[in-house]
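Enquirer: what follows is a protein structure lacking sequence information:
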């Protein structure tokens, strides 16, 4: 890695691996003979603020999508993406209620979703991962050449990841009392006494507006189990 920001990128890689480990995304195993084992790769990108300055260096370990086999690594695919017109509705309501819309973001959203119980997906050990001596001792090995990763949760790059995350988010929103709009299934609303809250879903980004700031604060508190980050006022969402 020859980038001038090498140390920042390496820090981002370490943070990603730590987050995946803490979420129990995989376990190190010796896969069965003839198992279909996916390769992986690293994706690097910067996240900028409203003024264009770099706010964060992001590194993501993703499974190679082109190697996945239907019926072996996935079955149904889907990702929750609201219509562009729905984003405009949220912004219009925000202006009408005179309450600034806020931008919710879910870091490592895909890895929060459990895998499909009937599908075992194996993945190569990343070259940037250090092999734990305990794993080698457990299998009586001298090196890691036979070790692979058995995914316990979803991961970016998996064809099924978007659907599993959408399913988890939908269940949490419903538990909090939200309902889907019939015009756009990626728009949720909740009526509580005299307050109304609208939440849009664009994969792992959630623009939120409500009739009061307290209602929006309540939403972020209710969704705390998903570790949703409040990025503040919506300044730039899908270039709107």
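Expert: All right, it came through fine. Everything quoted here is computed from the prediction, not taken from an experiment.
Enquirer: from now on I want contacts and neighbour counts done on CA atoms only, so please keep to that.
Expert: OK.
Enquirer: skip ahead from whichever helix or strand residue 198 is part of and say which helix or strand is next.
Expert: Element membership for residue 198, per DSSP states H and E: strand 195-200. Note on strand 195-200: by DSSP H and E, the next helix or strand toward the C-terminus is strand 205-210.
Enquirer: what angle do that following strand and strand 195-200 make?
Expert: The directions of strand 205-210 and strand 195-200 differ by 160 degrees, with axes from the mean of the first three to the mean of the last three C-alpha atoms, to 10 degrees as the criterion.
Enquirer: could you pull out the strands for this protein?
Expert: 26-29, 37-38, 40-48, 54-63, 102-105, 122-123, 148-151, 179-180, 187-192, 195-200, 205-210, 229-233 (DSSP state E).
Enquirer: so what does the longest helix seen in the chain touch, helix or strand wise?
Expert: When the chain is parsed with DSSP state H, its longest helix is helix 6-22. Judged by 3 or more C-alpha pairs under 8 Å, 6 or more residues apart in numbering; DSSP states H and E, helix 6-22 is in contact with strand 54-63.
Enquirer: which other helices and strands contact the strand it packs on?
Expert: Right, strand 54-63 is packed against helix 6-22, strand 40-48 by 3+ C-alpha pairs under 8 Å, 6+ apart.
Enquirer: tell me which of those sits most buried.
Expert: Most buried of the helices and strands packed on strand 54-63, by mean neighbour count (mean count of other C-alpha atoms under 10 Å): helix 6-22, with a mean of 15.
Enquirer: please compare the first structure with the one that follows:
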């Protein structure tokens, strides 16, 4: 059976939400966003390991929050993050179980991922080596220069907005992070590091409901969804 290691970086702040509470610890319906996110994965049959990355001052807090998610066949650990997200994932990779075939990375504040999308990403990652969820871009996108003048308008039909979980064969992700470190390359997501190796990444069509809670409007939408009003 396929064995999956899931890394959830949960060291984000609440700055863009205008809140002092770090985003993963904001409550929705009596549970934190982080707990809602874990809920979406904990019953995935392939899940064999869960690594949650937290800032040093929040490690004990996260350990307390995940205590009710204990599954006898899933190893759950909380590890310290780094200065940047890429550093945090790199730190977490040191703890990935070698028995795991795949490694997934999922945003702590993206609590509405659908199980069928996760399963499809797992299947395609096993087949292609790398799979990520995404949705077609709805709006027209413009490329600007340094003076905020439009330089071009890309064909929208070929543009996709990428989400998480991003899932990779374990060695591919390890090689991608090693290569990025040696080359001094910083990517905007984990897939960009894998792409930098020359590996093709398969995209699985996801849902617009799998949004990341970043701004106040996102938090309001999340509250409505958890409350059953959407």
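Expert: That came in fine, so what should we check first? All figures in this text were calculated on a predicted structure; none of them were measured in a lab.
Enquirer: TM value for the aligned chains?
Expert: Once superposed, the chains reach a TM-score of 0.26 (TM-score structural alignment, normalised by the length of the second structure), with 103 aligned residues with a C-alpha RMSD of 5.8 Å.
Enquirer: before we move on, the earlier item: could you give the angle of the strand holding residue 198 of the first structure to strand 187-192?
Expert: Here strand 195-200 of the first structure points in a direction 170 degrees away from that of strand 187-192 (the same axes, to 10 degrees).
Enquirer: in strand 195-200 of the first structure, what's buried?
Expert: For strand 195-200 of the first structure, a neighbour-count test (16 or more other C-alpha atoms under 10 Å) marks 197, 198, 199, 200 as buried.
Enquirer: all helices for the second structure, in order.
Expert: Listed in chain order, the helices of the second structure (DSSP H) span 33-39, 59-65, 85-93, 115-128, 170-183, 190-195, 216-226.
Enquirer: figure out which of those is closest to residue 144 of the second structure.
Expert: For residue 144 of the second structure, the closest of the helices of the second structure is helix 190-195, at 21.5 Å, according to C-alpha to C-alpha.
Enquirer: which strands and helices sit next to the closest one?
Expert: helix 170-183.
Enquirer: farthest pair in the buried residues of strand 195-200 of the first structure?
Expert: Greatest spatial distance among these (C-alpha to C-alpha): 197 and 200, at 10.2 Å.
Enquirer: which neighbours do the two have in common?
Expert: Shared contacts of residue 197 of the first structure and residue 200 (C-alpha atoms under 8 Å, 6 or more residues apart in numbering): residue 208.
Enquirer: which strands and helices lie in contact with the strand holding residue 198 of the first structure?
Expert: Applying 3+ C-alpha pairs under 8 Å, 6+ apart, we find strand 195-200 of the first structure packed against helix 84-97, strand 187-192, strand 205-210, helix 213-222.
Enquirer: what do you get if the cut-off is 7 Å, keeping everything else the same?
Expert: If you count contacts as 3 or more C-alpha pairs under 7 Å, 6 or more residues apart in numbering; DSSP states H and E, strand 195-200 of the first structure packs onto strand 187-192, strand 205-210.
Enquirer: how about a markdown table for these, with mean neighbour count and distance to residue 172 of the first structure added?
Expert: Formatted as a markdown table, these follow (neighbours: other C-alpha atoms under 10 Å; distance: least, C-alpha to C-alpha, whole Å):
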| stretch | mean neighbour count | distance to residue 172 of the first structure |
| --- | --- | --- |
| strand 187-192 | 19 | 12 |
| strand 205-210 | 25 | 13 |
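Enquirer: among those strands, which is nearest residue 55 of the first structure?
Expert: If you check each of these against residue 55 of the first structure by C-alpha to C-alpha, strand 205-210 wins as the nearest, at 16.8 Å.
Enquirer: and residue 214 of the first structure, how many neighbours does it have?
Expert: A count of nearby residues for residue 214 of the first structure, using other C-alpha atoms under 10 Å, gives 10.
Enquirer: show me what contacts it?
Expert: By C-alpha atoms under 7 Å, 6 or more residues apart in numbering, no residues touch residue 214 of the first structure.
Enquirer: state the distance from it to residue 200 of the first structure.
Expert: Going from residue 214 of the first structure to residue 200 of the first structure by C-alpha to C-alpha, to the nearest Å gives 18 Å.
Enquirer: for residue 28 of the first structure, same thing?
Expert: In this structure, residue 28 of the first structure and residue 200 of the first structure are 37 Å apart, going by C-alpha to C-alpha.
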